[in-house]
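Novice: Have a look; sequence and predicted model below, questions after that.
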Amino acid sequence: MQFMSSWATDEKRTLLHFSESTLETFYQHVQANDGDCEAGGLLLGSVHGAHMLIEQATAPTAYDKRLRYLFERMPFGHEAIASSRWIASQGTVRYLGEWHTHPEDHPHPSGLDRSEWNRLSARRRDKRPMLAVIVGRKSLYVELVPSSGYGQAFLPVT
């Protein structure tokens, strides 16, 4: 299994790159076995015009709710990491979105995913769309989600 590190929207106006450590966090939480629970966390990184560099994905904490077909991120732990990265980077590394796993080879968002993403996007202080990533067993689903409706899906750049 090899997730691609570079992604782009159809017209290539928006590019994003996942760091090696971000991809490593994704690999560590793939639901490869029948008993594996969903995992997830925050996506932290920097914005360069329309483009994004995802530098870190926070790992699930002991406080998060993890079931086979559900992941609910609790604020404890994740927000402290995001705050410390923001301060240490003097505001260049910030919250860009959320990631979680699905127990399927090629994941797609559920209705619950969509409503949660729209809610989280609407709460963003910088009013930017939220980056949403679903980690499947063989591929990623990557979308830039506005506060209402569907966003722009990304495709791997080969």
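Specialist: Looks like it came in fine. Numbering: from 1, shown residues only.
Novice: contacts, neighbours, all on C-alpha from now
Specialist: Fine.
Novice: Kindly confirm my reading that Ser21 is in a strand.
Specialist: No. Inclusion of Ser21 in a strand is not indicated when DSSP: H, G, I helix; E, B strand; the rest coil is applied; the result is helix.
Novice: which strands and helices sit next to the helix or strand in which Gly45 is found?
Specialist: Using DSSP states H and E, Gly45 sits in strand 40-48. Here strand 40-48 touches strand 51-57, helix 78-88, strand 94-101, going by 3 or more CA pairs under 8 Å, 6 or more residues apart in numbering; DSSP states H and E.
Novice: also this one, for the comparison:
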Amino acid sequence: MRFINAWKDPASERLVYFAPQVIEVFERYIQGENDAEAGGILLGYVRGIHLEILEATVPTPKDRRLKYFFERLLDGHQGIAERRWRDSNGLVRYVGEWHTHPEDHPTPSGLDISEWQKLAASRRDGRPMLAAIVGRQDLRVEYMLSDGARHRLYPFSGQ
């Protein structure tokens, strides 16, 4: 496993755990030199203020994928989210988004930030939206709050 699976927001003490199968999806879609960006949604359990991410959906044929652009379309991803929510009696839910960048140490673009702000503001539960960018060597993990504030998360070792 190349990527760290436990993350912490030092501002709020919120923890995020990515299950091994989520890390496997991230690693499968690391963006090579000539690859298009990939992405999907993050599904998991809300455990108080913490998150346990169980699934990262993979790109569908209807998503728009270019070298420096990914647009997730509702077809496919929305259906998976609704099935997981229904099958778990409402315990597994949408918690955020992930996508790749063609850089070793990814940073969000202006478009990423504006899209995250829209998604966070539209959340009915008032919780922050989790965003993960998969780079070639690192993950960038952030919370986007409904007021537009961003909190960067950092690898957490349990110490």
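Specialist: Arrived safely. Keep in mind that this is a model prediction, so the values were computed, not measured.
Novice: quick revisit: quick one: buried residues of the strand holding Gly45 of structure 1?
Specialist: Of the residues in strand 40-48 of structure 1, 40-46 count as buried by neighbour count, 16 or more other CA atoms under 10 Å.
Novice: Grab the nearest non-local neighbour of the residue positioned nearest the centre of structure 1.
Specialist: For structure 1, the residue nearest the mean C-alpha position is Trp99 (2.9 Å; CA atoms, centre = their mean). The spatial neighbour of Trp99 of structure 1 that comes closest, neighbours along the chain excluded (CA to CA, 6 or more residues apart in numbering), is Val133 at 4.5 Å.
Novice: Which secondary structure state is assigned to the one you found?
Specialist: Secondary structure for Val133 of structure 1, judged by three-state DSSP, is strand.
Novice: For it, the count of nearby residues, please.
Specialist: Using other CA atoms under 10 Å, Val133 of structure 1 has 26 other residues around it.
Novice: quick one: contacts for Ala38 of structure 2?
Specialist: 29, 31, 58-59, 65, 70, 99-100 (CA atoms under 8 Å, 6 or more residues apart in numbering).
Novice: Narrow those residues to those in strands?
Specialist: 65, 70, 99-100 (DSSP state E).
Novice: in stretch 128-146 of structure 2, what's buried?
Specialist: Going by 16+ other CA under 10 Å, stretch 128-146 of structure 2 has these buried residues: 128-136, 138-146.
Novice: do the same with stretch 91-101 of structure 1
Specialist: For stretch 91-101 of structure 1, the neighbour count (16+ other CA under 10 Å) marks 93-101 as buried.
Novice: want to throw those residues into TSV with distance to Asn118 of structure 1?
Specialist: Listed next are the buried residues of stretch 91-101 of structure 1 as TSV, based on distance: CA to CA, whole Å:
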residue	distance to Asn118 of structure 1
Val93	22
Arg94	19
Tyr95	15
Leu96	14
Gly97	11
Glu98	12
Trp99	14
His100	15
Thr101	18
